[in-house]
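Engineer: need a 3D model of the sequence below.
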Amino acid sequence: MNHLHTGGTMAAQHRSAFRAFAGREALVGGGVRWSYAGLAERCHRMARYFQSLGLGRQDGIAMLAGNTPEAVVVVIAAQLLGLRYTALHPMGALEDQGFVLRDAGIRLLVVDGARFAGRGAELAALGIARTVVSLGPAPFGADAVAASAAFDGSETPIEVQPDDVHKISYTGGTTGRSKGVVHRQRTALTMLLQQLGGWEWPAPARCLVATPISHAGGSLVLPTLLRGGTLVLADKFSPASLLQTVQDERISVTFLVPTQIYALLDCADRARYDLSSLQLVLYGAAPIAPARLAEALRVFGPIFGQIYGQAEAPMTIAYLRRDEHDPQRPALLQSCGRPLPGNEVRLLDAQLREVPPGEVGELCVRGPLVMDGYLNRPEETAKALAGDWLHTGDMARMDEQGYLYLVDRAKDMIITGGFNVYSTEVEACLALHPAVAQSAVIGIPNAKWGEAVLAVVVPRPGAACPEPQELMAFVQRHKGPVLAPKAVQFAEALPLTPLGKVDKKTLRAQFWQGQERLV
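Structural biologist: All right, here's what the predicted structure looks like:
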């Protein structure tokens, strides 16, 4: 290998942060407060413990854990050794988790003994991972926290190479068996540099990790550390506990999914908390209703930055800055921003031709952020990367200024009577109604039109529940008859995935069961 132009590694970035800010507070949560030096020592001890178990560079490690300090130690230790890291879905089924362990070739499984003892025992009994250990005492495996304490906490040699696989991230499996997305050091380092250069980090960076570190929350760890900031871990979300933590820990930055923002807006006593330290709320992972985003700006101020990415090109495809969240330019509240430097983005039709500005096409990406491919899935990899573009499956349009507007997931588009209906357009319209807190729009079978538009609506707390005809007429008045729901159902809450996204697959299932096709 010619080393002159190879890139860096995540291990080297962690070591840089540990050395630069040794005396600062690095991590808060679970009753502990660790300095950078204390965090580094624990990570090196854990890395040496993993080596004692026979693990070496590019061996597979998986973890099932919540947002705990010990889980952060495991992730960093894996990166220091150049292991291939895979996070198990916290709410995944045993069969699916077993598939991931087998598909990814996992040699070591780490389980949060306090939170997942039962599932850990079940996974250990499968006999897929050669070694299973726990974080804390558990009825299976050794206690990795106690065992690692006996090892040397000085710096471990870095053996990881820039072309090594960094992690294998499994998609949610909403359309069948999960796919393992292969990311090398290149992808991780690209995302890190784009996070540092493209996002508007406050100083000091006191970052509340309020989403699972197994998913988006984990991507906040290293950029926060490289800025000399402090990570504050929240293992479970509730509006009151999040607001209390922001006040008590003087949080300046966090990442939330839209459903968490809605919950904060609907929190009756939010005004009693001091949120003056909060300078940046990053949000993404699912569409946000522009009307509720405008409400959030009125309530919390101009502190929001939207991120856009997906498992195959994580977190940093595009970004909408705080100053672009401008109530005087309401159209921008529907945008996910402009591509970050280093990403080439095009909207393409089915023949891979770029569509004109304002027209809808599939959002496609290429650049160093893009995955290597799907593990053990050559046909699906070829489809996703056809024409040397990553096909995101997101339908979007771009305006003359380069702002991207997501209109729907390709699989969520409703085709009714030959017309395309983008569910997010209907949901955005319903969010304008004063009695609607949240909605999910899906297509249901219809003998005449193929699909009919159904809206499942959660009424706003304290408001009188509207009549279905009122909401149908409301959408028709604002968006026309094609987009108007043909039926409205009410629910106390929408089904959510464990990551806080609306689970439209579950909503559709009750209507499409027994059908030969799902569109």
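Engineer: alpha carbons only for contacts and neighbour counts from here, please
Structural biologist: Noted.
Engineer: gap between the one helix or strand Ala291 maps to and the chain center?
Structural biologist: Using DSSP states H and E, the secondary-structure element containing Ala291 is helix 290-300. With C-alpha atoms, centre = their mean, to the nearest Å as the basis, helix 290-300 stands 21 Å off its chain's centre.
Engineer: can you give me the buried ones in that helix?
Structural biologist: Pro290, Ala291, Arg292, Leu293, Ala294, Ala296, Leu297, Phe300 (16 or more other C-alpha atoms under 10 Å).
Engineer: a markdown table for those, including distance to Asp96?
Structural biologist: Shown next, in a markdown table, are the buried residues of helix 290-300 (distance: C-alpha to C-alpha, whole Å):
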| residue | distance to Asp96 |
| --- | --- |
| Pro290 | 35 |
| Ala291 | 37 |
| Arg292 | 35 |
| Leu293 | 35 |
| Ala294 | 39 |
| Ala296 | 37 |
| Leu297 | 40 |
| Phe300 | 40 |
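Engineer: distance check, Ser35 against Ser178.
Structural biologist: The spacing between Ser35 and Ser178, counted by C-alpha to C-alpha, to the nearest Å, is 38 Å.
Engineer: what do you get for Pro204?
Structural biologist: According to C-alpha to C-alpha, Pro204 stands 38 Å off from Ser178.
Engineer: again with Arg45
Structural biologist: Per C-alpha to C-alpha, Arg45 is found 33 Å from Ser178.
Engineer: please give me the structure for this one as well, since I'd like to look at both together:
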Amino acid sequence: MNYPNLHRPLYGADVLANALNNYPDLPLLRQLDGPTLTVREMRDETSRFIQALESVGVTPESCVSMLASNLPETLHIGHATSMIPSLMVPIHAMSSLADQLNIVRDAGVNVLIFEAARFEKAAADIKREEPGIVLLSVGPSEIAPDIRKLAASFEPKKLVPPVIDGNYIGRRSYSGGTTGKPKAIPSAARSGQQCAMIIQAEWEWPSPPHILSCAPLTHAGGTMFMPA
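Structural biologist: As a prediction, this is how the structure comes out:
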């Protein structure tokens, strides 16, 4: 008998899928100005966003960028791209147009998802300079389809993690740089795996853990969000 996954290492998407497919009634994301989302609700939203992104042509060859503040959709979309899997390139909410364009061009971004309430003008400016980019909005927008509305039209499914190897690059973050332009920091699946192991083995966690994120979920704040 052949068991191709028996000795396959588990990476971030595997941990995420296993966590969100289990313990459905546990509270997971508490919003200061909104409801608390359970594990089941987070899983269902992740599944819906996977289907929504795939329905507009996002594939493992796509490079998806996100320009948004700390919304639940910031997590849902990040989780969805890790499951497709497609490359995620987050753009810092406080970045300038020059930095945004540099990131889009350097990474080869072909899909930009933006928070309509805050970043519609920035998205329009990027589209004007890079007309080939596909825009998707989180919330109603005059310039792009609403990915939140599209996702709501799908029925959730069980999450199935992708089969990848340790060298797979699923994320490219950009630092402030030392040359006047942002510099890319690629994150391989194996490096994420090792970071997760160190965090769980060496950090002093309360039981159960509670995390207050005061940083952007697209960047430092998102590194702390891994249901376990």
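Engineer: and the residue lying closest to Val365 of structure 1 once chain neighbours are set aside, how many neighbours?
Structural biologist: Ranked by C-alpha to C-alpha, 6 or more residues apart in numbering and with sequence neighbours excluded, the top spatial neighbour of Val365 of structure 1 is Val345, at 4.6 Å. Applying other C-alpha atoms under 10 Å, we find 20 residues neighbouring Val345 of structure 1.
Engineer: residue in structure 2 paired with Val345 of structure 1?
Structural biologist: Counting by TM-score structural alignment, Val345 of structure 1 lines up with no residue in structure 2.
Engineer: wasn't Val345 of structure 1 part of a helix?
Structural biologist: No. Membership of Val345 of structure 1 in a helix is not supported by DSSP: H, G, I helix; E, B strand; the rest coil, which gives strand.
Engineer: ok now do it, which residues does it touch?
Structural biologist: By C-alpha atoms under 8 Å, 6 or more residues apart in numbering, the residues touching Val345 of structure 1 are Pro339, Leu363, Cys364, Val365, Arg366.
Engineer: filter these down to the ones in strands?
Structural biologist: Pro339, Leu363, Cys364, Val365, Arg366 (DSSP state E).
Engineer: for the first one, list the residues it contacts.
Structural biologist: In other words, Pro339 of structure 1. If you count contacts by C-alpha under 8 Å, 6+ apart, Pro339 of structure 1 has them with Ile317, Ala318, Tyr319, Val345.
Engineer: now these in CSV, with secondary structure?
Structural biologist: As requested, those are exported to CSV (three-state DSSP):
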residue, secondary structure
Ile317, strand
Ala318, strand
Tyr319, strand
Val345, strand
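Engineer: among the residues you listed, which one lies nearest to Leu406 of structure 1?
Structural biologist: Set against Leu406 of structure 1, the nearest of those by C-alpha to C-alpha is Ala318 (11.3 Å).
Engineer: which one in structure 2 is aligned with that closest one?
Structural biologist: For Ala318 of structure 1, no residue is aligned by TM-score structural alignment.
Engineer: please name the nearest non-neighbouring residue to the residue most central in space within structure 1.
Structural biologist: Nearest to the mean C-alpha position of structure 1, by C-alpha atoms, centre = their mean, lies Ala216 at 3.6 Å. Leaving aside its chain neighbours, Ala216 of structure 1 sits nearest to Met315 (7.8 Å; criterion: C-alpha to C-alpha, 6+ apart).
Engineer: hang on, the one you found packs against Met191?
Structural biologist: Yes. Using C-alpha atoms under 8 Å, Met315 of structure 1 makes contact with Met191 at a distance of 7.2 Å.
Engineer: who has more neighbours, those two?
Structural biologist: Higher neighbour count among Met315 of structure 1 and Met191: Met191, with 24 against 21, using other C-alpha under 10 Å.
Engineer: circling back: dump the ones in strands among the contacts of Val345 of structure 1 into a markdown table; add distance to Ala146 of structure 1 as well.
Structural biologist: What follows is those, written out as a markdown table (distance: C-alpha to C-alpha, whole Å):
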| residue | distance to Ala146 of structure 1 |
| --- | --- |
| Pro339 | 45 |
| Leu363 | 48 |
| Cys364 | 47 |
| Val365 | 45 |
| Arg366 | 44 |
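Engineer: among those, which one lies nearest to Leu222 of structure 1?
Structural biologist: Sorting these by distance to Leu222 of structure 1 puts Pro339 at the head of the list, at 21.9 Å, by C-alpha to C-alpha.
Engineer: now the strands: where do they sit in structure 2?
Structural biologist: 27-30, 36-38, 63-67, 87-90, 111-115, 134-138, 169-175, 183-188.
Engineer: could you redo the ones you listed as TSV and give each row mean neighbour count and distance to Glu155 of structure 2?
Structural biologist: Shown next, in TSV, are the strands of structure 2 (neighbours: other C-alpha atoms under 10 Å; distance: least, C-alpha to C-alpha, whole Å):
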stretch	mean neighbour count	distance to Glu155 of structure 2
strand 27-30	17	21
strand 36-38	16	17
strand 63-67	25	23
strand 87-90	26	24
strand 111-115	25	22
strand 134-138	23	19
strand 169-175	20	26
strand 183-188	16	31
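Engineer: about what we covered before: which strands or helices does the helix holding Ala291 of structure 1 pack on?
Structural biologist: For helix 290-300 of structure 1, the contact count by 3 or more C-alpha pairs under 8 Å, 6 or more residues apart in numbering; DSSP states H and E identifies helix 258-265 as packing neighbours.
Engineer: which bit of structure 2 covers whichever helix or strand comes after the helix it packs on?
Structural biologist: Next along the chain after helix 258-265 of structure 1, taking DSSP H and E as the criterion, comes strand 280-283. The aligned range for strand 280-283 of structure 1 in structure 2 is empty, by TM-score structural alignment.
Engineer: from the contacts of Val345 of structure 1, which is closest to Thr506 of structure 1?
Structural biologist: Of these, the one sitting nearest to Thr506 of structure 1 (C-alpha to C-alpha) turns out to be Leu363, at 25.6 Å.
Engineer: and the alignment partner in structure 1 of Glu115 of structure 2, what does it touch?
Structural biologist: Under the alignment by TM-score structural alignment, Glu115 of structure 2 pairs with Asp112 in structure 1. Asp112 of structure 1 makes contacts with Met63, Leu64, Ala65, Gly66, Ala71, Gly120, Ser134, Leu135, Gly136, as judged by C-alpha under 8 Å, 6+ apart.
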